[in-house]
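Student: This is the structure alone, sequence omitted:
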């Protein structure tokens, strides 16, 4: 029987093991007689074969258990893969050459707002907005023609959105930006695509770009402001000399003097130049201001008569007050500056008859408003002042530049380009915000948000009319490091009857005060000087002369002299350039105290 079986390979090994196991079993079993040899061989073969079968059965059972475990492990791995595939943060698709979707994970379905069952068989290109289609088509062509991997950024529409969708359309808020990475598959007839939502990233990039633009604009405005403030001192000193000399000369002429009109023209031009300097410093946010608690409605109403005369009868000024007790803290002159500049611009934009509407309103700006693009960057209570016209309007290309100094769209000689720059500077100086909305042919609307003053107070009591200036009496110590200004201010004061001790340096002033300790009533001093500033000089002289009155003067901008404490409340200060009447009136007032 065993001659019919091969004696090599796995059988031989199995046979050997079966023989060994049979030998173990037969230990202690009686042997058959010699005459039963063939029977003995037969029994032996059958026993070996039985054992072989048992061993094969055991091995088969082990193999089956191993296969079952492998199948279980494979299913678990498949489940894990399916879960990772379906719920990956990135959308995965398999696309045919015509962009038909062959496979897609659940993330893609969620991103597109479509059930996965409906995705299969549809064309992915139908979800791509028209402005992004050329980019997507180029990517598909590259992947399938050159077999090269590629990527692009496209904007996708969600299911149910029909019609033409452009980057500036009404559905922009529902569109998202995605990054697509595509690679050809092994069969070269399909491609695998990874879809990543980068909408938030794009929003952050846009916000950063806007912040960078705002920063650059602020830096540019600040640089020009510094330039304006830097020239103000010398320019004001020059104007002070011109104005003072012209006024003194005019006082000495009779009404029929041939050059009187020329002198008056010089004075008028000098004052206009001083106003231009004030506008420059207003833009630069560096001029000295005297803020007061104002009821905004009252401040606007007080300016209406002036505005109507300025604008003309062909344009209606429509005043719509809030009728609320909305107070602001700012210089009333600045309110006039804002209204004049905005209304003059509105007048120039109106052809023929028209309307300018001025409104006020209390408003609460929330943190959510700030986050969603409101021009107010700080939440809180504001008082809104708006000026709206029905003129020619401003195109979108011009809007970003309207607050830049010297920028104007008016014909040559019809505008300085400082009006809106001045408004911008005043608003920022008072911690407010400003926005403009306009379209060509639909007019323009400027809206100013000023912080609402929390404390309510009664209306200011009107001051009594000023007394006419009389000839002065008393001795004044005048300190000015510019010899020309020193001479003209000395002449101004002497023309009013004062005795003036004029010196160029603080050290000379201290020496003069030591000599004239009982005669000097007032120190009129420049603020920024060599050796020491005006405040320090005033402190030294007060120690020498008890009861000495102090008045400061300067052509520097407010930010330069702020550290000298001469702009504080109850401090007498006069800004250069000043007229003879303004100077003598200020001196008379302080000496009366």
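Tutor: That came through, no problem. Model, not experiment: these values are computed from the prediction.

Student: going forward, measure contacts and count neighbours with C-alpha atoms only.
Tutor: Will do.

Student: where exactly do the strands run in the stretch 301-450 of the chain?
Tutor: Using DSSP state E, counting those that start in this stretch, the strands of the stretch 301-450 of the chain run over residues 315-320, 327-330, 354-365, 380-389, 433-438, 444-451.

Student: Of those, which is nearest residue 468?
Tutor: Among the strands of the stretch 301-450 of the chain, the nearest to residue 468 by CA to CA is strand 327-330 (28.7 Å).

Student: Contacts for the closest one next, please.
Tutor: 290-296, 383, 430, 450-454, 456 (CA atoms under 8 Å, 6 or more residues apart in numbering).

Student: spatially speaking, which residue is in the middle of this protein?
Tutor: residue 211 (4.4 Å; CA atoms, centre = their mean).

Student: helices or strands up against the host helix or strand of it?
Tutor: Assigning secondary structure by DSSP states H and E places residue 211 in helix 199-251. Using 3 or more CA pairs under 8 Å, 6 or more residues apart in numbering; DSSP states H and E as the contact test, the elements touching helix 199-251 are strand 176-184, helix 260-284, helix 483-495, helix 580-592.

Student: now the angle between helix 199-251 and the last one, please.
Tutor: If you take axes from the mean of the first three to the mean of the last three CA atoms, to 10 degrees, helix 580-592 sits at 90 degrees to helix 199-251.

Student: List of residues touching helix 580-592?
Tutor: 244, 247-248, 469, 472, 492-493, 496, 521-522, 549, 551, 572, 574.

Student: which parts of that helix are buried?
Tutor: Of the residues in helix 580-592, those buried under the neighbour-count criterion (16 or more other CA atoms under 10 Å) are 580, 583-588, 591.

Student: Go through those residues and say which is closest to residue 567.
Tutor: Compare each of the buried residues of helix 580-592 with residue 567 using CA to CA and the shortest gap goes to residue 586, at 15.1 Å.

Student: That closest one and residue 51, how far apart?
Tutor: Between residue 586 and residue 51 the distance is 130 Å, computed by CA to CA, to the nearest Å.

Student: Then residue 346?
Tutor: Residue 346 sits 112 Å away from residue 51, taking CA to CA as the criterion.

Student: Second structure follows, compare the two:
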């Protein structure tokens, strides 16, 4: 029941957190005043049911003129006395100032001496003060009130850090847009006073006759150099740009064009030119004003990136819902396949061809089950299951799948330590880590090459840890994926694990691969060290704690359990025809007397007809006419002693795991292994029953 409860909580929290991030990004796209955006974001964070917050909080931003001062920009639930006391907070003072100064989340569970700023009527409370940072710069602080005595949780810190990271991007974009609006306002004023970059051109020869100081600065020429220069040279050597500028001048009054300009030093920039005409002494001249659009172009790309991030977040949420939706039906199919394969192996002689074929079918079904589980893990719809695991076996099983994935131009070289220690890990997670790192190595070598996967045992001392961030002394298993690609610069190394950050061309990378790897490794108590330099390739080194428990031996065939069900009655309640029929077959093969029902109503009628004379009821949790728990309550009302096994192919939000545990009901996941089901039945019926 603990696994089921964690699955319910993890899925709920992951979906809720994703929705909150989506809503914050959506609010940032609204055409409303910035302080109103901040207010809506704060209000949404304070409304989260799974955070133990008092409905009080505030957002401070660093003062534009004095970055060492935090200014209260929006608040919820603060009294006038509180707002007066906290209108401005020096960096380093009180809890919010400490978070801004250190760049770390500050948590206290009560008002103590660290709460320097006091005010009349202060009530008992705790605080989360979360710095909002961009790189090394502190943009502000998000402060949320919690109940006094609350114990902080790592999951809370992780979510608040992610929310602050998103808020930092929104603040940066707002400031850039505000700067751009101010720049455009100045441009209009300067243009009216002819202080913008302006050139005067002869309409017949298209040679420059005059230019103001702004034009000289923009294009890097002196005034003497500009006068007499053909204006088309400002468009650079590209014929397309020159033709566009010439067309603009020929159209004349009120014409505007966006094109690429070239400075004297050869550098190019995007710009917009507006052209008009005037006549003096019967000679027509063109006046052209040029605006540098470098910043505008950058902001448009940033807005597109944020919008793409929003779409990707929504897509990942949809993947999670889709994965959960198909899991139930797909696992029903796999249950039938595994059950029939078990029967086939039991009824055939070991060594016979058909026996081996059934064994292969069973293994293939198990692989399909693992693939389904990996999809659910990736979409955060399935809890990870940490068990003793040998990475060498995972790599061996995975290399065959990786070869066609990376292409014929690449070779995989495996260097495994034969005495490798086990780790406590989720197999699907480890496969995802290896796959993501191998694909990343492939992308670093577009011309092809060799990717090396290496495992080894390492023991780290304190001196070894001085050179690796996040490391600690102890015994570890080290997994290395190495390429001979272009390498990674120091600036890129600092950002490679950030969500949505990618150095790949647009459309070829989501920016999530290494972020997922980082999250999985951290969840397993490990860390990643990256060795790289431009032109020298890269090595991603994953360190995982070594485990003392050895992995269990894998069984090639189901354990034989014959004849244990003689004289015992089982009621199977399952709406899927294949699962119901195959379950009945395998139970009857073990000697049980089996009755089947496709709905809760049928099951209830059968139970009444036979006076509740069943030792065990095996029921699906999801039935077409009511849920399995309600049916079990009704059946136990007729026979309180009946034992129950519930099963389901997907752990959704509606499943009350604590109630299942309290009622003494056993639970197994689909697709279940037949030996496990039979062993559970033997245990329950061996205890006696109705």
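Tutor: Nice, I can see it. Source: prediction; values computed, not measured.

Student: quick one, which of the helices and strands packed on helix 199-251 of structure 1 is nearest to residue 72 of structure 1?
Tutor: strand 176-184 (32.3 Å).

Student: Buried residues, the helix or strand that that closest one is followed by. List them.
Tutor: Toward the C-terminus, strand 176-184 of structure 1 is succeeded by strand 190-197 as the next helix or strand (DSSP H and E). Buried positions in strand 190-197 of structure 1, judged by neighbour count with 16+ other CA under 10 Å: 190-197.

Student: In structure 2, what stretch matches strand 190-197 of structure 1?
Tutor: Counting by TM-score structural alignment, strand 190-197 of structure 1 falls onto residues 285-292 of structure 2.

Student: cool, stretch 46-53 of structure 1 as well?
Tutor: The alignment places stretch 46-53 of structure 1 over no residues of structure 2 (TM-score structural alignment).

Student: which residues touch that stretch?
Tutor: Under the criterion CA under 8 Å, 6+ apart, external residues in contact with stretch 46-53 of structure 1 comprise 14-15, 18-19, 21-22.

Student: Kindly report the same for stretch 310-319 of structure 1.
Tutor: 308, 343-344, 347, 352-359.

Student: Mark which of these are buried, thanks.
Tutor: Here, 16+ other CA under 10 Å leaves 343, 347, 354-359 buried among these.

Student: What residues does the counterpart of residue 336 of structure 1 in structure 2 make contact with?
Tutor: In structure 2, the residue matched to residue 336 of structure 1 (TM-score structural alignment) is residue 431. Taking CA under 8 Å, 6+ apart as the criterion, residue 431 of structure 2 is in contact with 394-395, 398.

Student: now, which of these lie within helices?
Tutor: Judged by DSSP state H, helices contain the following of those: 394-395, 398.

Student: Filter those residues down to the buried ones and hand me the ChimeraX line.
Tutor: What follows is the ChimeraX syntax selecting those of those that are buried according to 16+ other CA under 10 Å:
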select :395
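
Student: Chain neighbours aside, what residue packs nearest to residue 620 of structure 2?
Tutor: Nearest residue to residue 620 of structure 2 in three dimensions, chain neighbours excluded: residue 647, at 5.0 Å (CA to CA, 6 or more residues apart in numbering).

Student: Please say which position in structure 1 that neighbour maps to.
Tutor: By TM-score structural alignment, residue 647 of structure 2 lines up with residue 553 in structure 1.

Student: Which helix or which strand is home to that match?
Tutor: Secondary structure from DSSP H and E places residue 553 of structure 1 in strand 549-554.

Student: How much space separates residue 133 of structure 2 from residue 470 of structure 2?
Tutor: Using CA to CA, which is the criterion applied here, residue 133 of structure 2 is 20 Å from residue 470 of structure 2.

Student: Over to residue 670 of structure 2?
Tutor: When distance is defined by CA to CA, residue 670 of structure 2 is 38 Å away from residue 470 of structure 2.

Student: now swap in residue 656 of structure 2 and tell me
Tutor: Distance of residue 656 of structure 2 to residue 470 of structure 2, computed by CA to CA: 38 Å.

Student: If you count surrounding residues, which of those two has more?
Tutor: Higher neighbour count among residue 656 of structure 2 and residue 470: residue 656, with 15 against 12, using other CA atoms under 10 Å.

Student: Report the mean deviation for the strand holding residue 553 of structure 1 after fitting onto structure 2.
Tutor: Once the two structures are superposed, the average separation between strand 549-554 of structure 1 and the matching residues of structure 2 is 3.9 Å (mean CA distance after the TM-score superposition for structure 1).

Student: can you list contacts of that strand?
Tutor: Strand 549-554 of structure 1 has contacts (CA under 8 Å, 6+ apart) with 233, 521-528, 534, 538, 566, 571-576, 587, 590-591.

Student: tell me the angle that strand makes with helix 580-592.
Tutor: 150 degrees.

Student: I'd like the distance between the residue nearest to the centre of structure 1 and residue 358 of structure 1.
Tutor: Distance from residue 211 of structure 1 to residue 358 of structure 1, by CA to CA: 31 Å.

Student: cool, and residue 489 of structure 1?
Tutor: Counting by CA to CA, the separation of residue 489 of structure 1 from residue 358 of structure 1 is 43 Å.

Student: Can you get me a residue count around the residue lying closest to residue 433 of structure 1 once chain neighbours are set aside?
Tutor: Taking CA to CA, 6+ apart as the measure, residue 433 of structure 1 lies nearest to residue 449, with 5.1 Å between them; neighbours along the chain are not counted. Other residues within reach of residue 449 of structure 1, judged by other CA under 10 Å, total 25.
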